[in-house]
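Peer 1: Sequence first, predicted model second:
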Amino acid sequence: MADALTLLPATQSGSVAGSSPGRGAREGPRRALVVGASGLLGENLCRRIAATPGWHLTTLSRRPPTIGGGGHVALDLRARDDCLAHARAFADVTHVFFCARELSRGYGISVDANGEMLVNLLDALAEGAPSLAHVQLMHGLKWYGTHVGPVGLPARESDPAHADSSFYRRQQEELMRRSVRAGWSWSTIRPHFLCAFATGSPSNLVLMLGTYASVLRELGEDLWFPGSEAAFDAVTGCVDIDLVTSAMLWAASSRNCADNAFNIGNGDFFRWRDLWPKIAAAFGMRPGPVRPTDLPRFMADKGPAWDRIVACRGLRPLPFAGMADWHFAHNNVFGLGWDVVPSLVKAHRFGFHEVVDTEEMFARLFARYRAERILP
């Protein structure tokens, strides 16, 4: 590393509620810069910020988001010179929420590309954002290596980064080095399986499940589980996106949360074996057996089946290719044959107490997709 800095575990910095103010604490109006504002998380975060008193919004993405604010910066973070040329657009920014990520075909994630995107933005902020108080990264449980194999349970924020922690370690180390020099604080949020009402997102668990169930029903089949027996029995969890965006604002603005990482989840956990009959019932189906399947290959020719569903049920004509990323579903959802259980104790101790019942969440989101004529 270029700087002589010891990177302490996240729980060794910051303090519990009632302590002295954290670094980067700011009173008065806050100007949020949401990076990746047109994505699944970014748009939902923009919606929350726009509705929260005391916050003002600036958005940054390659394509305009549906939620506007005080201004939009159309920018490709991979273009370093372009980032620096836009530095003055960040003059009033106090809080940055970095929700952007670079994905390639098949849900491939480049460590180098995602690291460079953050560096380019931080360089522009160093030049053009004198009021910057806090920078937050949206990460996930890949920090612990949950995508590679079994990890210690529960996974705690003080656990070191896994050797294959995607781009998370590189980004967090960069953030920590910069914050020491610049005086602003940082935080990272680590959820698992975002659940939301949205379209066009490769990792939207709810729409993926609904599309998969609808196609099998159209084919006259039961709702069989496409992963392994081990994945069917593994303990896992997910998180409502409204809870995530609430946690993001909490961690970025609470004095005691400075320089900390937080696992965020609904507060309950499940096995697919127990939840699967309820998902089947939501679509008027019978739960089927475990049938390990190459899901991207199986779904590759199901476009015509989806078109029949759209025509017969009067759905909005959304293209089948944009309904779900089946590589994500195959590898990250149904491909994990081990327990994934993060500890949520730290967030509770620091003052975040919101919870969501996962079964009720799925029922509510499926109902909304139907009301909006996206799922049958």
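Peer 2: Yep, that arrived. Numbering: from 1, shown residues only.
Peer 1: C-alpha from now on. contacts and neighbour counts both.
Peer 2: OK.
Peer 1: What segments of the stretch 101-250 of the chain are helices?
Peer 2: For the stretch 101-250 of the chain, the helices defined by DSSP state H, counting those that start in this stretch occupy 111-128, 168-182, 205-218, 229-233, 241-253.
Peer 1: Dump the ones you listed to CSV, plus mean neighbour count and distance to residue 291.
Peer 2: CSV is the format used below for the helices of the stretch 101-250 of the chain (neighbours: other C-alpha atoms under 10 Å; distance: least, C-alpha to C-alpha, whole Å):
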stretch, mean neighbour count, distance to residue 291
helix 111-128, 19, 33
helix 168-182, 18, 33
helix 205-218, 20, 13
helix 229-233, 19, 8
helix 241-253, 20, 30
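Peer 1: want to throw the ones you listed into TSV with distance to residue 327?
Peer 2: Listed next are the helices of the stretch 101-250 of the chain as TSV, based on distance: least, C-alpha to C-alpha, whole Å:
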stretch	distance to residue 327
helix 111-128	18
helix 168-182	21
helix 205-218	11
helix 229-233	16
helix 241-253	22
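Peer 1: Second structure follows, compare the two:
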Amino acid sequence: MSSLSARVACIWGANGISGTAMIDLLIEQSSNEWNHIICISRRPFQLDIKDNRIDFISIDILNATADEIVNELEKVNGQTITDVFHYTYIEKKDEDELDKANKILLEKALDTCVKIAGKTIQTFSLQTGYKYYGVHKSKDDLAKLPFIEDAPRHKGSNFYFTQEDLLKDYAEKYGWKYIITRPATIIGVAKGNFMNFAVTIALYATIQKELSQPLLFPGNEKSWNRISDHSTASNNARFQLWTVLNKNIHNEIFNIANGDLVRFRDLWPKIENYFNIPHHEQILNENEVQIKLAEYMPKNKDGWIRIAQRENLDEKAFDYATWAFADGSLKSSNDRYGDLSKARQFDWTTQVDTFDGYVQCFDRLKQLKVIPS
């Protein structure tokens, strides 16, 4: 018999990198603490997990009505939800389309939660990110370093501004505690979801090794030397769960990162080493990138097919990889890192090593048969 105080989680975007990390963490908790984990995503459940606390709902959140989602949640006791974790995201090139689509995703989740469990929900946790600080915009739009949670907003639209304001409105109206977390570049793995810098680099390295080619850095001298921070998905999940359960934390916004500052000039030789690729002296231009993955990789797809067939890997991994996303991540020469003082003030003391996060990610890709073991 489960305890009356046991909590019920509802994870939106459960198949993504962050949703996967939260599921991994919740199934480690005792069923006296978390006795039901409801997962919602567009694609069927991707994780190979056997835990009878998990119920999975596969539904197209963008195109389904709130009532249709409520109907699915009723079948799995959705009226008992106590804590919501929101990770859904849709990529759009146009800023206004990006804002509109991601507003709909969150609004749909909020409206559904109100209808099914408005009075039992205690906390709604929303993950946004450093795009709040304008890292995807021009230098004029970039917040001052280090990024602090109450930094002034840049001009123009930003879908994270919209989402954060929306959550605050609903939380105030329905008496929920809200937590907003803003991670940096996320390192993690989700099966079939490779919009992730570390996964893209792993595929690139695998092909370069096959071709006996050096691991050219897909950026310029400025991005090679820039200071940035990363956020390992498992650490983000631990922090998010900790904030939800922390009785001293109410309606707060936090940066969450690993706590170490890194430069690619230090990370890159370690990545070469991991993949047993001979160290190569990078010849970098101040502004011009050395190699564009979005142009280079499609020309070498044959090499990938050869590896995948020989090693019995997931051939589709190449098509999931976001070469342009990786190029975009390295396009900016601006330093980018957040201040973790606020999390520290609430006694969050954890620091994790960023390269260890890459290793965890690469090791899991081997287990998933995405790259050769």
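Peer 2: That came through fine. Just so you know, these numbers come straight off a predicted model, no measurement behind them.
Peer 1: Nearest to residue 368 of structure 1 among the helices of the stretch 101-250 of structure 1 would be which one?
Peer 2: Between residue 368 of structure 1 and the helices of the stretch 101-250 of structure 1, the tightest spacing by C-alpha to C-alpha is seen for helix 205-218, at 10.8 Å.
Peer 1: Which secondary structure elements does that closest one sit against?
Peer 2: The contact analysis (3 or more C-alpha pairs under 8 Å, 6 or more residues apart in numbering; DSSP states H and E) places helix 205-218 of structure 1 against strand 194-195, strand 223-225, helix 303-313, helix 358-371.
Peer 1: Go through the ones you listed and pick out the most buried.
Peer 2: Mean neighbour count (mean count of other C-alpha atoms under 10 Å) peaks for strand 194-195 among those, with a mean of 22.
Peer 1: Output the residue interval of structure 2 matched by that strand.
Peer 2: With TM-score structural alignment applied, strand 194-195 of structure 1 matches the range 186-187 in structure 2.
Peer 1: Contacts for that stretch next, please.
Peer 2: Contact partners of stretch 186-187 of structure 2, identified using C-alpha atoms under 8 Å, 6 or more residues apart in numbering, comprise 196, 197, 198, 230, 231, 232, 233, 357, 358, 361.
Peer 1: Which single one of those is nearest to residue 10 of structure 2?
Peer 2: Of all the contacts of stretch 186-187 of structure 2, residue 10 of structure 2 sits closest to residue 233, with 17.8 Å by C-alpha to C-alpha.
Peer 1: So the aligned residue in structure 2 for residue 73 of structure 1: helix, strand or coil?
Peer 2: Aligned counterpart of residue 73 of structure 1 in structure 2: residue 57 (TM-score structural alignment). Using DSSP: H, G, I helix; E, B strand; the rest coil, the structure places residue 57 of structure 2 in strand.
Peer 1: and the gap between residue 57 of structure 2 and residue 126 of structure 2?
Peer 2: Distance, residue 57 of structure 2 to residue 126 of structure 2, using C-alpha to C-alpha, to the nearest Å: 19 Å.
Peer 1: Mean deviation, the match of strand 194-195 of structure 1 versus structure 1?
Peer 2: In this overlay with structure 1, the average offset of stretch 186-187 of structure 2 from its partner residues is 1.5 Å by mean C-alpha distance after the TM-score superposition for structure 1.
Peer 1: do the same with stretch 160-167 of structure 2
Peer 2: Aligned to structure 1 and superposed, stretch 160-167 of structure 2 gives a mean residue distance of 0.7 Å (mean C-alpha distance after the TM-score superposition for structure 1).
Peer 1: In structure 1, point out the residues matching that stretch.
Peer 2: Counting by TM-score structural alignment, stretch 160-167 of structure 2 pairs with residues 168-175 of structure 1.
Peer 1: just how off-centre is that stretch within its chain?
Peer 2: 17 Å (C-alpha atoms, centre = their mean, to the nearest Å).
Peer 1: who's in contact with it?
Peer 2: By C-alpha under 8 Å, 6+ apart, stretch 168-175 of structure 1 touches 7, 111, 114-115, 118-119, 135, 137, 139, 142-143, 161, 186, 188.
Peer 1: Quick check: residue 30 of structure 1 touching residue 94?
Peer 2: Yes: applying C-alpha atoms under 8 Å, one finds residue 30 of structure 1 in contact with residue 94, separated by 5.8 Å.
Peer 1: Those two: who's more crowded?
Peer 2: Neighbours per residue (other C-alpha atoms under 10 Å) separate residue 30 of structure 1 from residue 94, with residue 94 holding more: 24 against 20.
Peer 1: Structure 2: which residue goes with that one?
Peer 2: Here residue 94 of structure 1 is matched to residue 82 in structure 2, going by TM-score structural alignment.
Peer 1: Run a quick neighbour tally on the closest residue to that match other than its chain neighbours.
Peer 2: Computed as C-alpha to C-alpha, 6 or more residues apart in numbering, the closest residue to residue 82 of structure 2 that is not its neighbour in sequence is residue 121, at 4.1 Å. Counted with other C-alpha under 10 Å, residues neighbouring residue 121 of structure 2 total 24.
Peer 1: Aligned counterpart of residue 121 of structure 2 in structure 1, please.
Peer 2: Checking TM-score structural alignment: residue 121 of structure 2 goes with residue 132.
Peer 1: still on that earlier bit, show the contacting residues for the match of residue 73 of structure 1.
Peer 2: Listed by C-alpha under 8 Å, 6+ apart, the contact set of residue 57 of structure 2 reads 38, 39, 40, 41, 44, 72, 73.
Peer 1: Residue 297 of structure 2 too?
Peer 2: By C-alpha under 8 Å, 6+ apart, the residues touching residue 297 of structure 2 are 204, 323.
Peer 1: Surely it is in a helix?
Peer 2: Yes: checked against three-state DSSP, residue 297 of structure 2 lies within a helix.
Peer 1: Please pull up the equivalent of it in structure 1.
Peer 2: In structure 1, residue 297 of structure 2 lines up with residue 299, judged by TM-score structural alignment.
Peer 1: For that match, give its distance to residue 79 of structure 1.
Peer 2: When residue 299 of structure 1 is compared with residue 79 of structure 1 (using C-alpha to C-alpha), they lie 35 Å apart.
Peer 1: Could you do residue 300 of structure 1 as well?
Peer 2: 34 Å.
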